[in-house]
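J.: make a model of this:
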Amino acid sequence: MLANIKEFIDEWGIDVWQSVIETFQMVGISLTISISIGLPLGVLLVLTRPTKALENKYIYQILNTIINIIRSVPFIILLFFILPFTKLIVGTSIGVQGVIVPLVVYTAPYIARLMESALLEVNKGVIEAYEAMGIKTRHIVWSVLVREARPSIVLGLTIATIGLIGATAMAGLVGAGGLGDLAYRYGHLRYEVDVMYVTVFILIVLVQGLQSLGNALAARLKKD
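T.: Here you go, the predicted model:
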């Protein structure tokens, strides 16, 4: 058993490690950009809804429609569909760099929708009390809405991150690198079953670890 493990590490250790690093790069970069786009977009969706502070049915309907359309397209189709756009933006459609754009396009609307749901869960009475005191909308958003919704936001971002990891695995089909690419090229095309098993195991560990961390952080924020 130990001999088999050592043999596997000697043969595949560097490739597996490189794939893990590439996966973290894809998730880290695309998640950071998606959050910077998705969170403000989620706030705007809430504020422009009917009866809200910045009510604007045109902006709300446009944003709502665009988000619904993007979320309706499976990632693997979106990945190929926007290849020309990706190449225009970053100059390539392969490798880690080439998959960042489709990952952001896929994830940002999802985060926006999760953010919207989290903010809508905040008690309306609390918001109305602050509005009655004449506090400006921007202060209510960051000091009340976001603060009260922190546990839900954390759980939402955890779900989005796990979905993003799954998307990076599918991105291996276009040579994006990462664990998905390793599993596809060697585990599937070359029938290296051990590589497939190890890849699946690493992905399970990553997902379980992230979910546990997200749950713990959300529980802690809920107590504050």
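
J.: please count neighbours and contacts with C-alpha atoms only from this point.
T.: Noted.

J.: can you count the residues close to the residue nearest to Thr161 when sequence neighbours are not counted?
T.: Of all residues not flanking Thr161 in the chain, Leu31 sits nearest, at 7.1 Å (C-alpha to C-alpha, 6 or more residues apart in numbering). The local packing of Leu31 (other C-alpha atoms under 10 Å) involves 24 other residues.

J.: got it, and Glu22?
T.: Glu22, neighbours per other C-alpha under 10 Å, totals 20.

J.: tell me which element it is part of?
T.: helix 2-47 (DSSP states H and E).

J.: and the angle for the next helix or strand after that helix with helix 2-47?
T.: Next in sequence after helix 2-47, counting helices and strands by DSSP H and E, comes helix 57-72. With axes from the mean of the first three to the mean of the last three C-alpha atoms, to 10 degrees defining the directions, helix 57-72 sits at 160 degrees from helix 2-47.

J.: contacts for helix 57-72?
T.: Helix 57-72 has contacts (C-alpha atoms under 8 Å, 6 or more residues apart in numbering) with Leu45, Thr48, Arg49, Pro50, Val105, Tyr106, Pro109, Tyr110, Arg113.

J.: try it again with 6 Å
T.: The contact list for helix 57-72 (C-alpha atoms under 6 Å, 6 or more residues apart in numbering) reads Leu45, Thr48, Pro109.

J.: buried subset of these?
T.: Leu45, Thr48, Pro109 (16 or more other C-alpha atoms under 10 Å).

J.: of these, closest to Leu182?
T.: Relative to Leu182, the closest of the buried ones among the contacts of helix 57-72 is Pro109; by C-alpha to C-alpha it sits at 28.1 Å.

J.: following up with a second sequence; could you model it the same way so I can compare the two?
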Amino acid sequence: MLLESIQALLPELNTAVLQTIYMVAISLVAALILGLPLGILLFVTDEGLFLKNRFVNAVTGWIVNLIRSIPYIILLVALLPLTKLIAGSTIGPTAASVSLSVAAIPFFARLVETSLREIDKGVIESAVAVGASPWMIIKEILVPEAKPGIVQGLTITTISLIGYSAMAGIIGGGGIGDLAIRFGYYRYDNVIMITTVIVLVVLVQIIQIGGDKLTKYVDKR
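T.: Model prediction:
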């Protein structure tokens, strides 16, 4: 009976896993494209750095903190009008990717900023002293030196997004969370609930192990 239930679930489970990967992938791309430069901006405009700007740093930090302070489930509902505008719908994996991206960008930006703060300030000061341009410092010093921390930040962000994507199932966002709610919670099917939990655990473990290996590979220090 248990085996039959799992076999019947496989097509839906495969679709749900692919939808989760799809949502997380889109959100990660958004985090890299916008969150990485945002994190760099937060760092280089801080006190004592080569692009110090209190106003830009304060405004950027306030926006990042504002978005991060909103629980994802509330952010998900609050962004429904924006989701409708961008994706043309408020349900499905593509629609869920909008709120996931908005949550991922400031989250990853702070992790990037934290990684950059671990760089020896003496290295940055030396680059400034020899007349290196801000772009050159960012490209040749900041990003390469912080690469292990950035990769680890991506790993943490990915795992967080998997958890967020499960919440998106509450409003029909698709993915593993949607499967658990529709077939597990509403139908009181413990087999489906347990199966989806196991799949999520396995996904997280794979990502964490892969992220740790990649971090060690890019760490040339």
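
J.: sorry, back to before: just the closest of the buried ones among the contacts of helix 57-72 of the first structure to Gly38 of the first structure, please.
T.: Nearest to Gly38 of the first structure among these, counting by C-alpha to C-alpha, is Pro109 at 6.0 Å.

J.: map the closest one onto the second structure.
T.: Counting by TM-score structural alignment, Pro109 of the first structure corresponds to Pro106 in the second structure.

J.: what is the burial count for the spatially closest residue to its match that is not a sequence neighbour?
T.: In space, and not counting its chain neighbours, Pro106 of the second structure is closest to Val64: 5.1 Å by C-alpha to C-alpha, 6+ apart. Using other C-alpha under 10 Å, Val64 of the second structure has 21 neighbouring residues.

J.: need the counterpart of Val64 of the second structure in the first structure.
T.: Alignment note (TM-score structural alignment): Val64 of the second structure maps to Ile67 of the first structure.

J.: and that match, how far is that from Lys6 of the first structure?
T.: Applying C-alpha to C-alpha, to the nearest Å, the value for Ile67 of the first structure to Lys6 of the first structure is 48 Å.

J.: same deal with Glu22 of the first structure?
T.: 23 Å.

J.: now Tyr186 of the first structure
T.: Distance, Tyr186 of the first structure to Lys6 of the first structure, using C-alpha to C-alpha: 19 Å.

J.: out of the two, which sits in the busier spot?
T.: Looking at Tyr186 of the first structure and Lys6 with other C-alpha under 10 Å, you find the greater number of neighbours at Tyr186, namely 15 against 12.

J.: tell me who's in contact with the more buried one.
T.: By C-alpha under 6 Å, 6+ apart, the residues touching Tyr186 of the first structure are Glu192.

J.: trace it over to the second structure, please.
T.: Using TM-score structural alignment, the partner of Tyr186 of the first structure in the second structure is Phe183.

J.: now do the same for the residue nearest to Thr161 of the first structure: its match in the second structure.
T.: Under the alignment by TM-score structural alignment, Leu31 of the first structure pairs with Leu28 in the second structure.

J.: and what of Leu206 of the first structure?
T.: Match for Leu206 of the first structure (TM-score structural alignment): Leu203.

J.: mean per-residue distance, the host helix or strand of its match to the first structure?
T.: In the assignment (DSSP H and E), Leu203 of the second structure maps to helix 190-218. Averaged over the aligned pairs, helix 190-218 of the second structure sits 0.9 Å from the first structure after superposition, using mean C-alpha distance after the TM-score superposition for the first structure.

J.: in that helix, what's buried?
T.: Val191, Ile192, Met193, Thr195, Thr196, Leu200, Val204, Gln208, Gly211, Thr215.

J.: now do stretch 66-73 of the first structure
T.: Buried, per 16+ other C-alpha under 10 Å, within stretch 66-73 of the first structure: Ile67, Ile70, Arg71.

J.: how near is Met133 of the first structure to Glu11 of the first structure?
T.: 67 Å.

J.: and Ile63 of the second structure, how far is that from Glu145 of the second structure?
T.: Separation of Ile63 of the second structure from Glu145 of the second structure (C-alpha to C-alpha): 27 Å.

J.: now do Ile74 of the second structure
T.: Distance from Ile74 of the second structure to Glu145 of the second structure, by C-alpha to C-alpha: 36 Å.

J.: these two - which one has more neighbours?
T.: Glu145 (22 against 9).

J.: contacting residues around the more buried one?
T.: When contacts are counted by C-alpha under 6 Å, 6+ apart, Glu145 of the second structure touches no other residue.

J.: aligned to it, what sits in the first structure?
T.: Per TM-score structural alignment, Glu145 of the second structure is aligned with Glu148.

J.: Val143 of the second structure and Gly177 of the second structure, how far apart?
T.: 35 Å.

J.: which one of those two is surrounded by more residues?
T.: It is Gly177, of Val143 of the second structure and Gly177, that has more neighbours when counted by other C-alpha under 10 Å, with 28 against 19.

J.: show me the contacts for the more buried one.
T.: For Gly177 of the second structure, the contacting residues are Ala166, Gly169, by C-alpha under 6 Å, 6+ apart.

J.: mean deviation (superposed) between the strand or helix carrying it and the first structure, please.
T.: According to DSSP H and E, Gly177 of the second structure maps onto helix 175-179. Compared with the first structure after fitting, helix 175-179 of the second structure has a mean deviation of 0.3 Å; criterion: mean C-alpha distance after the TM-score superposition for the first structure.

J.: what's the answer for stretch 148-155 of the second structure, then?
T.: Compared with the first structure after the fit, stretch 148-155 of the second structure shows a mean deviation of 0.8 Å (mean C-alpha distance after the TM-score superposition for the first structure).
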